[in-house]
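Asks: Mind looking at a prediction? Sequence and model below.
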Amino acid sequence: MKNKILPLILIIFIVALSGCIQSDVGKINGLSSTINEHLKNGDNYYNTAAEDINSFSLERALTNCNSAASEFKLAKSSAEEGLKYAQNSKNTVFIEYMGYAVTEIEARLNATLQLQQAIPYLQQKNNTTANNHITLANSYMDRSMEYKAKKDNLVSQNPSKFK
């Protein structure tokens, strides 16, 4: 009887342990919703900050820029973690995708920082310098959209890898 119980316990232990082990790709998939949520929140704060600047609600714009930057930093941290998992998986598609994601988020963060830097100049009525920062913010945001398009293209070329 003991001889039959020991293998049964061993099999149960192995099955239970294998369910607890998550692959690097599984970890990337788990991070994707976190990244997307932070990007969505960051974009909302960024867009609200831009609207605030246009209506000269500069204190509110600064608050929304700070919130956007915080959300983008959280997204970047998760994306960098995902990039490490992708590198561990040695899957070139995931490595490229997560690399694009990190670069996209960095561009959004830089756009937010440029928008933040414009606000004090707007408060001082130094519109030329403020507009230079706003132009840079727009440029960074355009760059982020280029990397988003690269990610989307990678997904469309490899639909079996993305669910």
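Replies: Received the coordinates, thanks. Please read all numbers here as calculations on a predicted model, not as lab measurements.
Asks: C-alpha from now on. contacts and neighbour counts both.
Replies: OK.
Asks: Return the distance of residue 127 relative to residue 20.
Replies: Relative to residue 20, residue 127 is positioned 57 Å away (CA to CA, to the nearest Å).
Asks: between these two, who's got more neighbours?
Replies: residue 127 (14 against 8; other CA atoms under 10 Å).
Asks: Tell me how many other residues surround the closest residue to that one other than its chain neighbours.
Replies: Nearest residue to residue 127 in three dimensions, chain neighbours excluded: residue 121, at 6.6 Å (CA to CA, 6 or more residues apart in numbering). Counted with other CA under 10 Å, the neighbours of residue 121 add up to 16.
Asks: Okay, one more to line up with it:
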Amino acid sequence: MSKYIKLIIFILILGIISAAILYMDSSVDNMNKLMPEISDGIVNGDKDYNDAVDLVNNKSYANSMNKAISAGNNYNNSLNKLHILKNNFTSDITQVHKDYINDAILELELKLKAVDKLKESIECFEVNYNYTGSEYGFEANDYMNQSMSYKNERDSLVSENPKLFKQNFFI
């Protein structure tokens, strides 16, 4: 065999081994790796959202809008990572893990709706449409309250199945 053929065979074998190692990385391992980032996005989004509400109550509309946009960005980043996890589930994922991820997705979708309503509220307050702004604010609050039911469901899944969740897994 020539040196080139041996080199090509070596590269192919190395590629196959690399692909096998990547494939063997389980969905649970991927979840455990991504959960801290997802959790940080949700926590930071919640903080930014609450800051935006405080700022709008203090009539600091430009700063409030910036915080609302930041909250939305944080929630969207976490939601995108959750969709990646969900789209790459393998056989090692339990129904409990699937339910957890689905609940987190539904929670974030509601939080994003709340952010949208908060931004509409801010825009109304900026032009002194206070009644309409308040209505949008109430809608935002309702979405946030609805999102809490999914967070509570996730917390229940963790407390009922502690062996399925590493300490750093859950949000």
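Replies: Noted; the coordinates are in hand. Remember, it's a predicted structure, so these values are computed and weren't measured experimentally.
Asks: Any idea what the TM-score is?
Replies: Scored against TM-score structural alignment, normalised by the length of structure 1, the superposed chains reach a TM-score of 0.85; 149 aligned residues with a CA RMSD of 1.8 Å.
Asks: middle-most residue in structure 1, spatially?
Replies: residue 75 (3.5 Å; CA atoms, centre = their mean).
Asks: Skipping adjacent residues, who's closest to that one in space?
Replies: Residue 75 of structure 1 sits nearest to residue 35 (CA to CA, 6+ apart), 4.7 Å away.
Asks: corresponding residue for that neighbour in structure 2?
Replies: Counting by TM-score structural alignment, residue 35 of structure 1 corresponds to residue 38 in structure 2.
Asks: Might you report the residue contacts of its match?
Replies: Applying CA atoms under 8 Å, 6 or more residues apart in numbering to residue 38 of structure 2 gives the contacts 77-79, 81-82, 171.
Asks: Show me those that map onto helices.
Replies: 77-79, 81-82 (DSSP state H).
Asks: I'd like to know which of the residues you listed is nearest to residue 59 of structure 2.
Replies: Of all these, residue 77 has the smallest distance to residue 59 of structure 2: 28.2 Å, by CA to CA.
Asks: Now which residue in structure 1 aligns to the closest one?
Replies: Here residue 77 of structure 2 is matched to residue 74 in structure 1, going by TM-score structural alignment.
Asks: From residue 57 of structure 1, how far out is the residue nearest to residue 75 of structure 1?
Replies: 29 Å.
Asks: Helix, strand, or coil at residue 22 of structure 1?
Replies: Following DSSP: H, G, I helix; E, B strand; the rest coil, residue 22 of structure 1 is assigned to coil.
Asks: what residue of structure 2 takes the place of it?
Replies: Using TM-score structural alignment as the criterion, residue 22 of structure 1 maps onto residue 25 of structure 2.
Asks: Correct me if wrong: residue 151 of structure 2 contacts residue 105.
Replies: No: in this structure residue 151 of structure 2 lies outside contact range of residue 105 using CA atoms under 8 Å: 10.1 Å.
Asks: Please say which of the two ends up with more neighbours.
Replies: Each of residue 151 of structure 2 and residue 105 has its neighbours counted (other CA under 10 Å); residue 105 has more, 22 against 18.
Asks: pretty sure that one is in contact with residue 81, am I right?
Replies: No: taking contacts as CA under 8 Å, residue 105 of structure 2 lies outside contact range of residue 81: 9.8 Å.
Asks: re the thing from before, tell me the one of the contacts of residue 38 of structure 2 nearest residue 4 of structure 2?
Replies: Using CA to CA, residue 81 comes nearest to residue 4 of structure 2 of these, at 41.8 Å.
Asks: In contact with that closest one, which residues?
Replies: Going by CA under 8 Å, 6+ apart, residue 81 of structure 2 touches 34, 38.
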